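Novice: Sequence and computational prediction follow.
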Amino acid sequence: MDANLWLVVGLGNPGPGYAGNRHNVGQMVLAELADRMAANFKSHRTNSAVAEGRSFPGGPKLVLAKPNTFMNVSGGPVAALLRFYSLEPSRLIVVHDDLDIPYDTVKLKLGGGHGGHNGLRDIIAATGTNDFIRVRVGIGRPPGRQPSADFVLKDFSSTERATLPNLLADAADAVELIAADGLVAAQLKFHTA
């Protein structure tokens, strides 16, 4: 096993009907990372699509994984990926949408609860721990009285899509910085900007 190996999981729902949804922003970030690494996603026996590579020569190796399951049952594939790559949850970075963070904001943290996010809830249940790193991509709160469940399953608005590439790039930068320099260094950059 590579001593500098990280598993990076992007949460979302499978299929083209969900591809542009706010709930799929984690998988959008992984697409950005795969483009940077010139890596292609391939079907993996852990019920995931996986791409492997390095962001820069000599840098940490990243295993990018998109579970083929719906978000609410992401835990099984994530636990299987950790076993397959012989990694501890401390080497896991989960990229996901977060309603409690304003749109166009990235926050980083280690551990904590699931905050009502069913994908995180299932990963915590399947791995038996909440001690993994989260890259929380802010999607903001739904307008008016729109239910959160409806809001996350809608595509980004045209106004949001104008700045979405910058948000995805920031989240991808955060993943690379965590893997290369550690969580604290990444937090200093993203939480004090």
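Specialist: Structure's in. What do you need? Numbering: from 1, shown residues only.
Novice: rest of the way, CA atoms for contacts and neighbours
Specialist: Noted.
Novice: Just give me the residue right at the centre of this structure.
Specialist: V95 (1.6 Å; Cα atoms, centre = their mean).
Novice: which residues of this structure fall in helices?
Specialist: With helices called from DSSP state H, the chain shows them at 25-37, 75-84, 118-127, 148-152, 158-181, 183-191.
Novice: Out of those helices, which is the most enclosed?
Specialist: helix 25-37 (a mean of 23; mean count of other Cα atoms under 10 Å).
Novice: Helix 158-181 and that helix, what's the angle between them?
Specialist: Computed by axes from the mean of the first three to the mean of the last three Cα atoms, to 10 degrees, the angle separating helix 25-37 from helix 158-181 equals 60 degrees.
Novice: Who are the packing partners of helix 25-37?
Specialist: When contacts are defined as 3 or more Cα pairs under 8 Å, 6 or more residues apart in numbering; DSSP states H and E, helix 25-37 sits against strand 5-10, strand 48-54, strand 61-67, strand 92-98, helix 158-181.
Novice: So what's the gap between the last one and the chain middle?
Specialist: Between the centre of helix 158-181 and the centre of its chain there are 11 Å (Cα atoms, centre = their mean, to the nearest Å).
Novice: again, but for the first one
Specialist: Using Cα atoms, centre = their mean, the distance from the centre of strand 5-10 to the centre of the chain it belongs to is 8 Å.
Novice: for comparison:
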Amino acid sequence: MRLFVGLGNPGAGYARNRHNVGFMAVDAIADAHNFSPWRTKFQGELAEGRLGLEKVLLLKPQTFMNLSGDAVQAAMTFYKIEPSDVVVFHDELDLAPERVRVKTGGGHAGHNGLRSITGHIGPEFVRVRLGIGHPGDKRLVTNYVLGDFARQEAAWVEALMKGVAAGAPKLAEGDSSGFMTELARHLPQRPEKPAKPKPAAKPAAAPKPAADAVPAADAVPAAPAEAEPDDTRSPLQRLVDRFR
């Protein structure tokens, strides 16, 4: 059995806050996979169902974010669930909007919900980090996370929730890579960066002549052989000249 926990704050006033994206994730899973109606239990709202062959409990703590661990520990104790079978969906400032990462263990990075859960059950649970981006100044963080998603963000938030719901059966199997693959199919494809052009190949260098070779352009032509003059003497004169 797995326990999927969505983090958020209770009440209609917080429903569309960035800090409540964890609640949105488990709501999307419940709707897509026909889970039971939500009921009040363990200081939270609980729904039951199956993802593939795995029985899964969905939990939304109603204790406010900084006491989330109370509800998680109560549910784990009742159903005898180990920390390694707990999956927590939460907002992540350090990831760009619609980016998602899955990890097991680690710190809480100042997130009050994770801090509370870690204090109750230790750090060795699975975290699904749902990127919401950072306002750029830590003094703006509180108002940013407790603010609603902007209207222009609605498209990617909806796509993200559909992707989370589609990949949830893989996550229940412990297959985080399969979960990420299913999730990616529902998110808009980002344009690929153009590849950098490769530098043109340098022309091959001309072979160096041998040290004792004479370049063709500087070769000295051989002197032409001198032609012998025509002999214009008469036969008698040649005979006389032989005996001189």
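Specialist: Yep, it's here. All values reported here derive from a predicted model rather than from experimental measurement.
Novice: Looking at the helices and strands packed on helix 25-37 of the first structure, which is nearest to R141 of the first structure?
Specialist: strand 92-98 (8.9 Å; Cα to Cα).
Novice: G75 of the first structure and N118 touch, don't they?
Specialist: No - applying Cα atoms under 8 Å as the test, G75 of the first structure and N118 come out as separate, 9.9 Å apart.
Novice: In the first structure, what range does stretch 96-115 of the second structure match?
Specialist: The aligned range for stretch 96-115 of the second structure in the first structure is 102-121, by TM-score structural alignment.
Novice: One more: stretch 62-75 of the second structure?
Specialist: Stretch 62-75 of the second structure maps onto residues 68-81 of the first structure, going by TM-score structural alignment.
Novice: Show residues contacting the matching stretch.
Specialist: Stretch 68-81 of the first structure is contacted from outside by 7, 9, 11-14, 46-49, 67, 118-127, using Cα atoms under 8 Å, 6 or more residues apart in numbering.
Novice: Endpoints of that stretch, how far apart?
Specialist: 12 Å (Cα to Cα, to the nearest Å).
Novice: from the chain's centre, how far out does that stretch sit?
Specialist: So, by Cα atoms, centre = their mean, the centroid of stretch 68-81 of the first structure is 13 Å from its chain's centroid.
Novice: gap between the closest residue to D91 of the second structure other than its chain neighbours and G119 of the second structure?
Specialist: Among residues not flanking D91 of the second structure along the chain, L130 sits closest, at 4.9 Å (Cα to Cα, 6 or more residues apart in numbering). L130 of the second structure sits 21 Å away from G119 of the second structure, going by Cα to Cα.
Novice: about what we covered before: so what does the residue nearest to D91 of the second structure match up with in the first structure?
Specialist: Under TM-score structural alignment, L130 of the second structure pairs with V137 in the first structure.
Novice: In contact with its match: list those residues for me.
Specialist: V137 of the first structure is in contact with 25-26, 95-98, 101, 103-107, 167, 171, counting by Cα under 8 Å, 6+ apart.
Novice: Just to check, G178 of the second structure is in contact with A166?
Specialist: No - contact criterion Cα under 8 Å: G178 of the second structure and A166 do not qualify, at 10.4 Å.
Novice: What residues does T142 of the second structure make contact with?
Specialist: Going by Cα under 8 Å, 6+ apart, T142 of the second structure touches no other residue.
Novice: Now check the first structure for the residue matching D148 of the second structure.
Specialist: Match for D148 of the second structure (TM-score structural alignment): D155.
Novice: same deal with E173 of the second structure?
Specialist: Checking TM-score structural alignment: E173 of the second structure goes with A180.
Novice: Run through the residues that contact its match.
Specialist: Contacts for A180 of the first structure (Cα under 8 Å, 6+ apart) come out as 59-60.
Novice: Could you report the separation of it from H23 of the first structure?
Specialist: Separation of A180 of the first structure from H23 of the first structure (Cα to Cα) stands at 27 Å.
Novice: How about A165 of the second structure, nearest residue that isn't a chain neighbour?
Specialist: Distance criterion Cα to Cα, 6+ apart; nearest residue to A165 of the second structure, sequence neighbours excluded, is I29 at 4.5 Å.
Novice: if I look at the aligned partner of the one you found in the first structure, how far off is G59 of the first structure?
Specialist: Counting by TM-score structural alignment, I29 of the second structure corresponds to L33 in the first structure. According to Cα to Cα, L33 of the first structure and G59 of the first structure sit 14 Å apart.
Novice: Touching, K60 of the second structure and V5? I think so.
Specialist: Yes - the pair formed by K60 of the second structure and V5 meets the contact definition of Cα under 8 Å, at 6.0 Å.
Novice: on that earlier part again, next up, the contacts around the match of D148 of the second structure.
Specialist: 18, 20-22.
Novice: gap between the residue nearest to A174 of the first structure when sequence neighbours are not counted and L177 of the first structure?
Specialist: What sits nearest to A174 of the first structure in space, not counting adjacent residues and going by Cα to Cα, 6+ apart, is A186, at 6.1 Å. Separation of A186 of the first structure from L177 of the first structure (Cα to Cα): 6 Å.
Novice: Please apply the same query to V78 of the first structure.
Specialist: 22 Å.
Novice: just A125 of the first structure next, same as before
Specialist: To L177 of the first structure, A125 of the first structure is 27 Å away according to Cα to Cα.
Novice: same deal with E88 of the first structure?
Specialist: In this view, E88 of the first structure and L177 of the first structure are 19 Å apart by Cα to Cα.
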